[in-house]
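Trainee: I'll drop the sequence and a predicted model, then ask my questions.
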Amino acid sequence: MMDFEAKYWHLSQFQLSKRLSRHEMINMCNSLIMKYFKKGLQVCPENNITKNVYFLKKGTIKIVSLCNNGEEIIKDIIKKGDIFGILGLLHGESEDDYAVALEDAVVCIIDVETLKRMMAENHHLNNYIFKLAGIRINKLERRLESLIYKDAKTRIHEFVFDYLNEHGIESGEFMVANFLLSNKDIGRLTSTSRQTVSKTINHLKTKGIIDFDKNTIKCRKSSSYIKKPN
């Protein structure tokens, strides 16, 4: 009973729950599996990422794949409150992709076929899921355009401020985010070297545009780089 109540509470924190009736919420909770993953562990290593859809209740996750030479490529960073694995519904997620916890995480998991059946019976849910998929595709397209058309310094700048805008929370005069990525990780996300990342973000710090330590990164909310609330 406590497990069901925990899943119901976790699910109710997601915008998706607003598209579900109480009966549908109960059915989804009965289909969800809630798991805890320690920092550094692979999320559901027994399945590839395309078999399930994941609701990230706590923590931060990175989506990665391996090159033929064994080098890790980071494709995306998933924050608390996000849903990932959605492109598996469209056969748009690579079976070689996998997810790793950047910090201790709580994930609720539903298999793709169960979610498809629920979407077929609820057009509000169907539209919402496809909207999320569209947002993910647009994000990947913007990243590809950045890799093709922009230089290394610009790519790193854009990543830093996109990260702050997406993962940061307001704290006094600042937007502050947990700094969970190494310079090597940022290099993998921006196709740049670790040395270039270090030089670029240290330059931003020297200029007073950002500040960071081993745990957090922050920027003044008044900065033109920080998105203003609508």
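Mentor: Structure's in. What do you need?
Trainee: Every contact and neighbour count from this point should use C-alpha atoms.
Mentor: Noted.
Trainee: can you give me the strands in this structure?
Mentor: Assigned by DSSP state E, the strands in the chain fall at 33-37, 52-58, 61-66, 72-78, 83-84, 98-101, 105-111, 169-171, 174-178, 211-212, 216-220.
Trainee: Please convert these to CSV, extending it with distance to residue 136 and mean neighbour count.
Mentor: Below are the strands of the chain laid out as CSV (distance: least, CA to CA, whole Å; neighbours: other CA atoms under 10 Å):
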stretch, distance to residue 136, mean neighbour count
strand 33-37, 24, 16
strand 52-58, 14, 22
strand 61-66, 12, 20
strand 72-78, 9, 18
strand 83-84, 9, 23
strand 98-101, 16, 23
strand 105-111, 19, 21
strand 169-171, 21, 13
strand 174-178, 21, 20
strand 211-212, 28, 16
strand 216-220, 24, 20
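Trainee: putting a second one here so we can go through both:
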Amino acid sequence: MLTPTVVSHTTVRRASRNSPTSPRTSARCSSCAMRHLCMPQGLAPDDLPKLEALICNARSVRRGEALYRAGDPFDTLYAVRSGSLKTVMAHRDGREQVTGLRLAGDPLGIDGISTDFHTCSAVALEDSSVCIIPYSALKHLCRETGAMQDRLHRLMSEQLIRESSQMMVLGSLSADERVAAFLLDVSERNGQRGYSHAEFNLRMTREDMGSYLGMTLETVSRTLSRFQKRGLIDTQGKLIRIIDIEGLRHL
């Protein structure tokens, strides 16, 4: 089974929220296939309706559209309901760095909690949808429900661990090891979502991969070609098929 995987400012953000091209639809955790990975994980059945009362809407985000941009005021957390988005930070000289890949079930917007402003941008890699979670209401629910507070803390910790692991990838692994680690990570995350771990559409461009892995576009392309020649993977455009997963693990 194939699956997609895996920055204007406040005025643009508000316009996007109200745009007819970004309609809102109802969202229910109890009927969402990603609830085992998302906010409801670990909640008692009696607590789920309280969370659903907060997450009453889902918003569509078109490919290439920014859900929010660095510098936008923070008041909302999001959960990816379908599709995928990348997070991007800008250097002082204007260069952009891809910092994360968010798949269905992943949280978005946690970066804004510290300063009440988003420190990165979130951009849709494909037509996607996100659930809308007002942060002030979520804080109130956390005070009422210890399990919800524990879940929010776990989500924050998981994001910290993922970012720390990415720093290790950038700081200590070779080009081959970086690309292999990335493909294995996407493979594992797809499996957690009930999709094929061996075959998937990688929505990130080769340039995005290079930015995320601290490599040039040319190095990414050469590495993937080398993997293909060695029989580790097969690539056809964005379609990636892992042929020898143990071979990737032992690079």
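Mentor: Now that the structure is in, tell me what you want to look at. Keep in mind it's a predicted model, so treat the numbers as computed, not measured.
Trainee: quick one on the thing from earlier: can you check which of the strands of structure 1 gets nearest to residue 128 of structure 1?
Mentor: Nearest to residue 128 of structure 1, of all the strands of structure 1, is strand 83-84, at 11.5 Å by CA to CA.
Trainee: circling back: closest to residue 45 of structure 1 out of the strands of structure 1?
Mentor: strand 98-101 (7.8 Å).
Trainee: Would you mind saying which of the strands of structure 1 lies nearest residue 43 of structure 1?
Mentor: Here strand 98-101 is closest among these (CA to CA), at 5.3 Å.
Trainee: Stretch 162-177 of structure 1: end-to-end distance?
Mentor: 11 Å (CA to CA, to the nearest Å).
Trainee: let me redo that: stretch 166-178 of structure 1
Mentor: Using CA to CA, the end-to-end distance of stretch 166-178 of structure 1 comes to 11 Å.
Trainee: what does stretch 47-63 of structure 1 give?
Mentor: End-to-end for stretch 47-63 of structure 1, by CA to CA: 14 Å.
Trainee: what sits up against that stretch?
Mentor: 10-11, 74-89, 91, 93-112 (CA atoms under 8 Å, 6 or more residues apart in numbering).
Trainee: what does residue 210 of structure 2 align to in structure 1?
Mentor: In structure 1, residue 210 of structure 2 lines up with residue 187, judged by TM-score structural alignment.
Trainee: what's the answer for residue 147 of structure 2, then?
Mentor: By TM-score structural alignment, residue 147 of structure 2 lines up with residue 124.
Trainee: Its match and residue 52 of structure 1, how far apart?
Mentor: 20 Å.
Trainee: circling back: and the strands of structure 1 as CSV, adding distance to residue 159 of structure 1?
Mentor: Formatted as CSV, these follow (distance: least, CA to CA, whole Å):
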stretch, distance to residue 159 of structure 1
strand 33-37, 26
strand 52-58, 22
strand 61-66, 15
strand 72-78, 11
strand 83-84, 20
strand 98-101, 20
strand 105-111, 23
strand 169-171, 17
strand 174-178, 13
strand 211-212, 15
strand 216-220, 13
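Trainee: Pull up the gap between the nearest residue to the match of residue 147 of structure 2 once chain neighbours are set aside and residue 13 of structure 1, please.
Mentor: Distance criterion CA to CA, 6 or more residues apart in numbering; nearest residue to residue 124 of structure 1, sequence neighbours excluded, is residue 19 at 5.7 Å. Here the criterion is CA to CA. By it, residue 19 of structure 1 lies 12 Å from residue 13 of structure 1.
Trainee: Can you check which of the strands of structure 1 gets nearest to residue 145 of structure 1?
Mentor: For residue 145 of structure 1, the closest of the strands of structure 1 is strand 72-78, at 14.2 Å, according to CA to CA.
Trainee: Now do the same contact list for residue 105 of structure 1.
Mentor: Taking CA under 8 Å, 6+ apart, one finds 36-39, 56-61 in contact with residue 105 of structure 1.
Trainee: again, but for residue 225 of structure 1
Mentor: residue 161.
Trainee: Trace residue 113 of structure 1 over to structure 2, please.
Mentor: Match for residue 113 of structure 1 (TM-score structural alignment): residue 136.
Trainee: For the nearest residue to that match once chain neighbours are set aside, grab the count of nearby residues.
Mentor: Excluding the flanking residues, the one nearest residue 136 of structure 2 by CA to CA, 6+ apart is residue 75, at 7.3 Å. Residue 75 of structure 2: 16 surrounding residues under other CA atoms under 10 Å.
Trainee: try residue 214 of structure 1
Mentor: Around residue 214 of structure 1 there are 10 other residues, counting by other CA under 10 Å.
Trainee: State the distance from whichever residue in structure 2 pairs up with it to residue 124 of structure 2.
Mentor: Under the alignment by TM-score structural alignment, residue 214 of structure 1 pairs with residue 237 in structure 2. Distance, residue 237 of structure 2 to residue 124 of structure 2, by CA to CA: 19 Å.
Trainee: Alright, that wraps it up for me.
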